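Enquirer: Return atomic coordinates for the entry below.
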Amino acid sequence: MNRLRELLDDARSRLADAPREAVGETVQPRRLFGIARAPKIVPHGEAWHLGVLLLTPDAVLATGEVVRSRTPARRGYTAENQRRRAELAEAAHRGGYAEGTTVHVGWTAIDLDAVARGEASGPLCLVDGEPMVRWSAAGAAQPLSAYLDERIELLRQPPEGA
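Expert: Purely as a prediction, here's the structure:
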């Protein structure tokens, strides 16, 4: 557990001046005169986006969906998935995010105590006492220390054109 917390605390200190992204939470407003209102995404803080992880000053989250806030508009869609993503982007705008703001939604909190007990929580797990991270459920685990080094470097110095 100490090794896991040390890695995360070290990552936070290395990221202190790096840009953060918005973390939002979807809420369903109460009905107004019996009429349902559209959901909105309200602010829940900020985090450093490190691939499958969102690192906040006091927690670690598993990344969900990423949307850019945009003004509601009438649009035609050929795919239901496009419609759903547009609705999320509009919900972020209704929640108060400025147009174009990147917002993370659908994230889940990672239970660091469970990981310390040897259980997996989100993409984190322990293998022979070493904190590991998985890119996908079917993917192999890689050491969290190397993963954080790589993702922090990419965040601090993104590739040209990114």
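
Enquirer: alpha carbons only for contacts and neighbour counts from here, please
Expert: Will do.

Enquirer: and stretch 28-43, how far apart are its ends?
Expert: Using C-alpha to C-alpha, to the nearest Å, one end of stretch 28-43 lies 14 Å from the other.

Enquirer: Residues contacting it, please?
Expert: Identification of contacts with stretch 28-43 by C-alpha atoms under 8 Å, 6 or more residues apart in numbering yields 22-27, 88, 90-96, 105.

Enquirer: cool, stretch 96-110 as well?
Expert: Here stretch 96-110 has contacts from 21-26, 41-42, 59-71, 92-93, 121-122, 124, using C-alpha under 8 Å, 6+ apart.

Enquirer: Then stretch 59-74?
Expert: 51-55, 85, 88-93, 97-110, 122-123.

Enquirer: So which of these sit within helices?
Expert: Per DSSP state H, helices hold the following members of these: 85, 88-93.

Enquirer: and the gap between Gln28 and Ala36?
Expert: 9 Å.

Enquirer: Could you give the number of residues near Gly95?
Expert: 19 (other C-alpha atoms under 10 Å).

Enquirer: er, Asp111 I mean
Expert: The burial count for Asp111: 16, using other C-alpha under 10 Å.

Enquirer: my guess is it meets Pro123, correct?
Expert: No: if you go by C-alpha atoms under 8 Å, Asp111 and Pro123 don't touch, sitting 10.7 Å apart.

Enquirer: which residues do the two both contact?
Expert: Residues touching both Asp111 and Pro123 (C-alpha under 8 Å, 6+ apart): there are none.

Enquirer: For the protein, which segments are assigned as strands?
Expert: Using DSSP state E, the strands of the chain run over 21-27, 40-50, 53-55, 60-62, 65-68, 102-105, 108-109, 124-127, 130-134, 141-143.

Enquirer: Could you also give me the structure for this next sequence, so I can compare it with the first?
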Amino acid sequence: MSTNALIQQARSRLAGAPQEALGELITPRRLFGIGRSTRIVRRGAAWHLGVLLLTDDEVLATGDIVRARREVRRGFTAESQRRRAELAAAAALGGIAEGETVHIGWQLLDVDAVDRGAASGPLVLQEGTPRVRWSAAGGFMPLAQYLDERVDLLLHPPAGA
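Expert: A predicted model of the protein is given here:
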């Protein structure tokens, strides 16, 4: 089965399932020499399936994921914590509801190119079978199996998730 067909099949199974926000990090120009706050602006919604994000008509590779929250002054033991807190505050400033998950830094994937034999992000065609690299250190697994597992998890989350 083609990559395109597998993605379409997953979309049909996901109809009515919850989606998460897609956002874009916007750094406004200075106004009269004064810097303005960075914001994350909503750019749509997608189903989050591990390393893939599916919209109604596109397939994206995940980037950073943050949960919007108001800015709170606090001490940080690591610069990465400070950066994540800044992103969470930027999401709230951009109008993302507090506590809502938003994906930023995502990458548009070319599913048709994968079907022609080229790689696109975590998607490849190996020995005629569409496959996905499910983690940076992990190997490739058949896309059909990956989508079945991820769609099932999204539709039937484990208790307490």
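
Enquirer: before we move on, back to that, for the ones in helices among the contacts of stretch 59-74 of structure 1, name the two members farthest from one another.
Expert: Arg85 and His93 (12.7 Å; C-alpha to C-alpha).

Enquirer: Give me the spatial nearest neighbour of the most centrally placed residue in structure 2, chain neighbours excluded.
Expert: Centroid-nearest residue in structure 2, with C-alpha atoms, centre = their mean: Thr62, separated by 3.5 Å. Take Thr62 of structure 2 and drop its neighbours on the chain: the residue closest to it by C-alpha to C-alpha, 6 or more residues apart in numbering is Trp106, 4.8 Å away.

Enquirer: can you check Ala91 of structure 2 too?
Expert: Ile40 (4.6 Å).

Enquirer: same deal with Gly139 of structure 2?
Expert: The shortest distance from Gly139 of structure 2 to any non-neighbouring residue, by C-alpha to C-alpha, 6+ apart, is to Arg133 (5.7 Å).

Enquirer: That neighbour: neighbouring residues, count only.
Expert: 18.

Enquirer: what's the span of stretch 149-161 of structure 2 from first residue to last?
Expert: 16 Å.

Enquirer: How about residues contacting that stretch?
Expert: In contact with stretch 149-161 of structure 2 (C-alpha under 8 Å, 6+ apart) are residues 10, 13-14, 17, 49-50.

Enquirer: Just the buried residues of those residues.
Expert: 10, 14, 49-50 (16 or more other C-alpha atoms under 10 Å).

Enquirer: Export those to CSV and append columns for distance to Val151 of structure 2.
Expert: Supplementary listing: those in CSV, determined by distance: C-alpha to C-alpha, whole Å:
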residue, distance to Val151 of structure 2
Ala10, 7
Leu14, 7
Leu49, 7
Gly50, 10
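
Enquirer: Out of those, name the two that are farthest from one another.
Expert: Leu14 and Gly50 (14.2 Å).

Enquirer: Let me know the outermost residue of structure 1.
Expert: Phe33 (34.9 Å).

Enquirer: Next, the buried residues of stretch 107-123 of structure 2.
Expert: 109-111, 114-115, 119-123.

Enquirer: typo on my end, it should be stretch 143-155 of structure 2
Expert: 143-144, 146-147, 150-151, 154.

Enquirer: Also stretch 26-39 of structure 1?
Expert: Quick answer for stretch 26-39 of structure 1 (16+ other C-alpha under 10 Å): 26, 39.

Enquirer: ok, the residue nearest to Leu53 of structure 2 when sequence neighbours are not counted to Trp106 of structure 2 distance?
Expert: Leaving out its chain neighbours, the residue that sits closest to Leu53 of structure 2 by C-alpha to C-alpha, 6+ apart is Leu60, at 4.9 Å. Distance check for Leu60 of structure 2 against Trp106 of structure 2: by C-alpha to C-alpha, it reads 6 Å.

Enquirer: cool, and Ser80 of structure 2?
Expert: 19 Å.

Enquirer: Between those two, tell me which one has more neighbours.
Expert: Neighbour totals were compared for Ser80 of structure 2 and Trp106, and Trp106 leads with 19 against 10 (other C-alpha under 10 Å).

Enquirer: For that one, give its distance to Asp148 of structure 2.
Expert: Taking C-alpha to C-alpha, one finds Trp106 of structure 2 at 22 Å from Asp148 of structure 2.

Enquirer: Show the contacting residues for Leu22 of structure 2.
Expert: Here Leu22 of structure 2 is in contact with 42-46, 102-104 (C-alpha under 8 Å, 6+ apart).
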